[in-house]
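**Student:** Here's my sequence, what's the structure:
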Amino acid sequence: MAPTVALLAVALSASLAAGCTGHGRDDDHRAPHRTPAPTAPTAAGSPLAVKIDNVPAARPQTGLEAADVVYVEQVEGGLSRLMAVYATRLPRTVGPVRSARESDLELLRQFRMPVLAFSGAQHRLLPLIDRAPLRAEPPDEAPGAYRRDTGRAAPHNLYLRPAALLPSAPGGTALTTGFRYGPAPSGGTSASSRTVRYPAARFTFTWSAGRGGWVVAMDGTPTDTAGRGGPAPATVVVQHVRIRTSRYHDALGNHTPYTRTVGSGRAEVLRDGRSFDALWSRPTAAAGTTFTAPDGSRLDFAPGQVWVVFVPAA
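**Tutor:** Have a look, this model is predicted:
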């Protein structure tokens, strides 16, 4: 890292002091050099991925209802963090924005040169972000894209203006997730709700026929994204994955869980008020994830927003 960039990064570290638990410091808020933009226009097929805070002090979040896909991952202290991916529409504001994790780099490899908005990262992770096939846009690289909400306490008050990073939504072709959408399969079991628990966080998805989706509650409180009624994803995936301890840790010494999204395993797919057993497969980091029924047939998702919740495999 060049000396000038290093000085700016140190300044950013002080200004974006954050706590993974909501009251301590985040890993490190220095940001890498900007990865050179691709020669083709970014809007031609590169989605926007935003790391979003999910401790109680960060709620209600803004812009979640506009995401095409929301990934839920476990972080330090048994808490959770979100990654929202936008391709078909860009909301006016998204946030609160927080720091990136090592697992994000593997997860984002499925997209073509995605734009990653995040507040910073642990300093040892910065070189990996710099070399990853993505366009990193933290606040010190794109200061005009971010603002602080004076009505909230730091570090839960950093918000992104997506239009400052992408001129327009790239469209559905940018969602190279491997997901397939279509009519509901036969079978499954009736499901009115499903709760997923982390050591220090929980999510409950409750089917709403009126909204045609699963109403989200976090830690027992219904989600309300800044007065918009909260997201109600048409499909919720509970994906059982390998989660190991990474070599990176936060300022308090808590090691970051590494969520392995390449491989295969079990999953549960919730759609149309029913739960379907499934198997997931992602053979390489550059590939999307496919979901099949136990008989090997492709399992289609309901058209609309998808939430993927990563949980430890048994």
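**Student:** Please make it C-alpha for all contacts and neighbour counts, starting now.
**Tutor:** Noted.
**Student:** Run through the helices of this structure in chain order.
**Tutor:** 3-15, 102-108, 126-131 (DSSP state H).
**Student:** Deepest in the core, which of these is it.
**Tutor:** Among the helices of the chain, helix 102-108 has the highest mean neighbour count (mean count of other Cα atoms under 10 Å), at a mean of 19.
**Student:** want to put them side by side, so please do this one too:
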Amino acid sequence: MRTMRTGRAGRASGGGPGTGRRAVRARVRALAAAVACAALLTGCPGAGDGDGGGEQNGRSPFTGESVADASAPVLAVKIDNVAAARPQTGLERADIVYVEQVESGLTRLLAVYSSDLPPTVGPVRSARESDIELLRQFGEPALAYSGAQSKLVPVLEASPLHLVPPGEAPGAYSRSAERSAPHNMYLDPRAALREAPDGVSGASDIGFRFGAAPQGGRADTEEAVRFPAVRYAFTWSAEHDRWLVSIDGREATTTDGGRLGAPTVVVQRVEIRDSRFSDRGGSVSPYSETVGSGEATVLRGGRAYEARWSRPSAESGTEFTTPDGDPMTFAEGQVWVVLAPR
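**Tutor:** Here you go, the predicted structure:
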């Protein structure tokens, strides 16, 4: 079963004031945040609201679980997912795991941590343009990644994200001798947050709602999601009370032998188009559109529920509703969001 969450004693402390470009960016962000909060207090990261505001009710807005610090800093980590990178480390303790399409029809994972930081996460791989839009709903989170295509670097640096690649936080990364590069870079999440510029956003409402399952749905024990070169399967386990993950016909596990799975899996169907960038081999990087609206399937409790998703802007959270327009509720615990081709 998934490791029980114990929460965190408090927020990881930010690093000291930066120098050069990082310091300037930090000051600009701080000023912009102050102006925005003065103009619209309820829109400030961490303000929370009702059942979605973790800071007000002591529950994580990402998992619905009771945690020690419901507004701890948000760290997103880009994680490798080709066969040579499996099994991964630390995924079972993420609050949210996003599945994103990359070049050649493959996928990578974007794991979001706040309420529970493992000692190690990886293997860490490079960022993509669509990560910027996807992560804006978290405010200004920290993003850990191994690098990026050279033309994408200035776009990342101009974004509101707090970047912690190896060049900015060398002490947070290490290489494993048990795997070959590039599938052997690992991250110490606490060290990454210590090295991150000041002002990393805490967890706040991104649109998830937790509670009893809605009426209806169809009985379902296995749901498959296909990408051009990868196949995911989510199999309901009543014994473990979660959907167990398989990739390309094999059970997805962690390096300690545990099985990956989540109480809630969201298959969010999105438009996947070409981005402005390509990899070293010339393959164009896909861009998953996460602003807009569309259809989704929500898996929980051995049933599948048809739903709609809506996100009006990059700064907005993503709301999921039933066909009747009621909030679509998730089961408490880790959430997997599969950004599947529409």
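**Student:** on that earlier part again, Ala164 of structure 1: which of the helices of structure 1 is closest?
**Tutor:** helix 3-15 (19.7 Å; Cα to Cα).
**Student:** so where is that closest one in structure 2?
**Tutor:** Helix 3-15 of structure 1 lines up with nothing in structure 2 when matched by TM-score structural alignment.
**Student:** counting contacts, what elements does that helix pack onto?
**Tutor:** Judged by 3 or more Cα pairs under 8 Å, 6 or more residues apart in numbering; DSSP states H and E, helix 3-15 of structure 1 has no packing partners among the helices and strands.
**Student:** ok now it, how far from the chain's centre?
**Tutor:** How far helix 3-15 of structure 1 lies from its chain's middle: 26 Å, per Cα atoms, centre = their mean, to the nearest Å.
**Student:** do the same with stretch 48-60 of structure 1
**Tutor:** 9 Å.
**Student:** buried set for it?
**Tutor:** Of all the residues in stretch 48-60 of structure 1, those buried under the rule 16 or more other Cα atoms under 10 Å are Leu48, Ala49, Val50, Lys51, Ile52, Asp53, Asn54, Val55, Ala57, Ala58, Arg59, Pro60.
**Student:** Now check structure 2 for the residue matching the last one.
**Tutor:** Residue mapping for Pro60 of structure 1 onto structure 2 gives Pro87, with TM-score structural alignment as the criterion.
**Student:** Repeat that for the first one.
**Tutor:** Residue correspondence, TM-score structural alignment: Leu48 of structure 1 in this structure matches Leu75 in structure 2.
**Student:** how about its match, what does it touch?
**Tutor:** Val112, Tyr113, Ser114, Pro141, Ala142, Leu143, Ala144, Pro189, Leu193 (Cα atoms under 8 Å, 6 or more residues apart in numbering).
**Student:** could you redo the last one with a cut-off of 7 Å?
**Tutor:** By Cα atoms under 7 Å, 6 or more residues apart in numbering, the contact set of Leu75 of structure 2 is Val112, Tyr113, Ser114, Pro141, Ala142, Leu143.
**Student:** Also Ala201 of structure 1?
**Tutor:** Contacts of Ala201 of structure 1 by Cα under 7 Å, 6+ apart are Gly78, Leu79, Ser80, Asp219.
**Student:** aligned partner of the last one in structure 2?
**Tutor:** If I follow you right, that is Asp219 of structure 1. Checking TM-score structural alignment: Asp219 of structure 1 goes with Asp248.
**Student:** Touching, Glu92 of structure 2 and Leu260? I think so.
**Tutor:** Yes. Between Glu92 of structure 2 and Leu260 there is a contact under Cα atoms under 7 Å: 6.2 Å.
**Student:** The two: who's more crowded?
**Tutor:** With neighbours defined as other Cα atoms under 10 Å, Glu92 of structure 2 and Leu260 compare such that Glu92 has more, 24 against 21.
**Student:** To Ser192 of structure 1, which of the helices of structure 1 lies closest?
**Tutor:** helix 102-108 (29.5 Å).
**Student:** what's the mean deviation for that closest one versus structure 2?
**Tutor:** By mean Cα distance after the TM-score superposition for structure 1, the fitted helix 102-108 of structure 1 averages 0.3 Å away from its aligned residues in structure 2.
**Student:** Just give me the residue right at the centre of structure 1.
**Tutor:** Nearest to the mean C-alpha position of structure 1, counting by Cα atoms, centre = their mean, stands Met83 at 1.1 Å.
**Student:** who's in contact with that one?
**Tutor:** By Cα under 7 Å, 6+ apart, the contact list for Met83 of structure 1 reads Ala49, Val50, Lys51, Ile52, Val70, Tyr71, Val72.
**Student:** What's the separation between the residue nearest to the second one when sequence neighbours are not counted and Gly253 of structure 1?
**Tutor:** Put plainly, it is Val50 of structure 1. Leaving out its chain neighbours, the residue that sits closest to Val50 of structure 1 by Cα to Cα, 6 or more residues apart in numbering is Ala117, at 4.8 Å. In this view, Ala117 of structure 1 and Gly253 of structure 1 are 25 Å apart by Cα to Cα, to the nearest Å.
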